[in-house]
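> Okay, predicted coordinates and the sequence, questions at the end:
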Amino acid sequence: MENIWGTVPDWIAAVGTAAAFLWAVFLYSQNLRDREIAQARLLSIVSPPAPLQMIAGTILPSELKIIALAGDLQTSTHRGTGRVSLVLKEAAVAVDFHLTSTSDESFFIESIDIVRKDGSVLSVPNYWPDLPPRTDYKVTVLFPEDETAAGKYRIRFRDASGRRWERYNSRPVYKLPRRSGS
């Protein structure tokens, strides 16, 4: 009678080969995941922004990029130099956001929010540009005086491959699920 199932050493070799193949697939997928996370870590908010109370009449340098949710800005020209500045007509809370990318690929900003201690979210309007490779981007956001801008800063973005990520301040990144239809 012929042995159609093979010998014990044949079975051990087959199981060992299958286990080695599965282990290689596992290590490869871990390596891909680690590289994706490493890529997403290359975008961050530099030093968590601190809210700064600004009173009416404060002069802002004209070279600042500003998103004004409050403050009612007006322009002012300096006599003699002709230099133009922005002047706040009413009090506001200013928050400077500084994003930096050390990646060789672009990032696409979906949103930047302030998550307050009570869990409520103060959204910054989506005027964020797509960040090209190796870029620093600074913007000042003026909030209404009664809006507290203290809390954690959350950035949601996509990498060049379309993967969605979320990061609080300079904490580790978290991969978000893909949106339906994208």
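Perfect, thanks for sending it. Quantities reported herein were computed from a predicted structural model and do not represent experimental measurements.

> From now on I want contacts and neighbour counts done on CA atoms only, so please keep to that.
Will do.

> Am I right that residue 13 falls within a strand?
No. Counting by DSSP: H, G, I helix; E, B strand; the rest coil, residue 13 is not part of a strand but helix.

> can you count the residues close to it?
11 (other CA atoms under 10 Å).

> residue boundaries of the strands in this protein?
Along the chain, the stretches classed as strands by DSSP state E are 43-45, 52-54, 59-61, 66-68, 73-77, 84-88, 92-101, 108-115, 121-124, 135-144, 152-158, 164-168, 174-176.

> most centrally placed residue in this protein?
With distances taken as CA atoms, centre = their mean, residue 155 lies nearest the centre of the chain, 3.6 Å away.

> Quick check: it vs residue 108, distance?
Distance of residue 155 to residue 108, given as CA to CA, to the nearest Å: 11 Å.

> and what of residue 115?
Residue 115 is 21 Å from residue 108, where distance means CA to CA.

> what sits against residue 154?
The neighbours of residue 154, taking CA atoms under 8 Å, 6 or more residues apart in numbering as the test, are 111-115, 166-169.

> take a look at this one as well, against the first:
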Amino acid sequence: MHQLPPFAEALTIEWGTVPDWVAAIGTVLAFVVAAVAYAGSVWLSREAQARQVSMSQLQIDVVEAGTSLGLAQPMVLIGVPVDLSQPMPEGLVPGVRVARLKLTVVNNSDEVMGPVSLEFAALGARSFLRDAHGEIDRIQPHETATIRVVIPDHWYPMHPPLQVRMVFRDSAGRWWQRFENERVRSAPRRIRPAEHARKQAAKLSRATSVERTPAPKAGSGWRLVGNVKDGVHVAR
């Protein structure tokens, strides 16, 4: 009988018996099942924390044209769009009736949440208001943060029928969204604040060459942004 040379015998693979293969496959399957179960438990744990982030009832009051908003300097309006790439709201000019929006985000979870992005949409509308947007950098566990936005009142004499979508990131880097009081869900990339800012910046660069400079922060979680348009200083 022909024998293999020594070097060929060294390269011979021992495939093992059928029971060995069955045992190996069983071990691999057990590992896969354990990995899937662990990933599922981590996801449920993160979702449980995200469910503890909620919004208060949106407060809206209408300010008549010419009413002072109590600003320290003679600026016309005040707002909180931290996303500086947004186009300047065309409707915010002196003598325009505005709606003031106030919303509190409650973080009852055990971890830091943020950034938190808030967008507003008219009831039944298919898109969110372009100039009604605010962002909170972060909220500590078991704390709250309040955001304020001022927008033109396009609904007078009706009360602005607005709805809110909150998009936020947990401490593990996962993004979540909550629309009104609906259940929290995973947030797709297209609605995350960073992606939103990139798209708005591209839109702004196409629409105008006006350069905007952010003013210093004016309180926890919100800031003022000044713009000059047609010689009128408008605070967003």
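Cool, got the structure. A quick note: this is a predicted structure, and the numbers were derived from the prediction, not measured.

> Fetch the TM-score of the aligned pair.
The TM-score (TM-score structural alignment, normalised by the length of the first structure) is 0.65; 156 aligned residues with a CA RMSD of 3.4 Å.

> Residue in the second structure paired with residue 40 of the first structure?
Pairing criterion TM-score structural alignment: the partner of residue 40 of the first structure within the second structure is identified as residue 50.

> isn't that match right next to residue 176, touching?
Yes. With contact defined as CA atoms under 8 Å, residue 50 of the second structure reaches residue 176; the gap is 7.2 Å.

> joint contacts of those two?
With CA under 8 Å, 6+ apart, residue 50 of the second structure and residue 176 have common neighbours 170, 184.

> what about residue 10 of the second structure, neighbour count?
With other CA under 10 Å as criterion, residue 10 of the second structure counts 9.

> likewise residue 138 of the second structure?
Residue 138 of the second structure has 19 neighbours, counted by other CA under 10 Å.

> residues touching the aligned residue in the first structure for it, list them.
With the correspondence set by TM-score structural alignment, residue 138 of the second structure lines up against residue 130 in the first structure. By CA under 8 Å, 6+ apart, the contact list for residue 130 of the first structure reads 106-109.

> still on that earlier bit, could you export the contacts of residue 154 of the first structure as JSON lines, including neighbour count?
Formatted as JSON lines, those follow (neighbours: other CA atoms under 10 Å):
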{"residue": "111", "neighbour count": "16"}
{"residue": "112", "neighbour count": "23"}
{"residue": "113", "neighbour count": "19"}
{"residue": "114", "neighbour count": "21"}
{"residue": "115", "neighbour count": "18"}
{"residue": "166", "neighbour count": "20"}
{"residue": "167", "neighbour count": "22"}
{"residue": "168", "neighbour count": "20"}
{"residue": "169", "neighbour count": "19"}
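
> would you list the residues you listed in TSV and tack on distance to residue 142 of the first structure?
Shown next, in TSV, are the contacts of residue 154 of the first structure (distance: CA to CA, whole Å):
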residue	distance to residue 142 of the first structure
111	16
112	14
113	14
114	13
115	16
166	23
167	22
168	20
169	19
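
> Neighbour count: residue 50 and residue 176 of the second structure, which is higher?
When residue 50 of the second structure and residue 176 are compared for neighbours, residue 50 comes out ahead with 29 against 22, by other CA under 10 Å.

> Against residue 162 of the second structure, how distant is the more buried one?
Taking CA to CA, one finds residue 50 of the second structure at 24 Å from residue 162 of the second structure.

> out of the strands of the first structure, deepest packed?
Among the strands of the first structure, ranked by average contacts under mean count of other CA atoms under 10 Å, first place goes to strand 43-45 (a mean of 24).

> name the helices or strands packed onto it?
strand 92-101 (3 or more CA pairs under 8 Å, 6 or more residues apart in numbering; DSSP states H and E).

> From the rest of the structure, what touches the strand it packs on?
Outside strand 92-101 of the first structure, the residues touching it (CA under 8 Å, 6+ apart) are 42-56, 70-71, 107, 131, 133-145, 147-149.

> residue range for it in the second structure?
Going by TM-score structural alignment, strand 92-101 of the first structure sits over residues 98-107 in the second structure.

> Okay, angle between the helix or strand hosting residue 203 of the second structure and strand 116-122 too, please.
Assessed by DSSP states H and E, residue 203 of the second structure sits inside helix 193-207. For helix 193-207 of the second structure and strand 116-122, the angle between their directions (axes from the mean of the first three to the mean of the last three CA atoms, to 10 degrees) works out to 60 degrees.

> residues in contact with the counterpart of residue 163 of the first structure in the second structure?
Aligned by TM-score structural alignment, residue 163 of the first structure pairs with residue 174 of the second structure. With contact set as CA under 8 Å, 6+ apart, residue 174 of the second structure has these partners: residue 186.

> Residue 174 of the second structure and residue 109 of the second structure: what is the separation?
Counting by CA to CA - residue 174 of the second structure and residue 109 of the second structure are separated by 14 Å.

> And for residue 70 of the second structure?
35 Å.

> Ok, residue 120 of the second structure next?
24 Å.

> residue in the first structure matching residue 78 of the second structure?
Residue 78 of the second structure maps onto residue 68 in the first structure, by TM-score structural alignment.

> Skipping its backbone neighbours, what lies nearest that match in space?
In space, and not counting its chain neighbours, residue 68 of the first structure is closest to residue 142: 4.8 Å by CA to CA, 6 or more residues apart in numbering.
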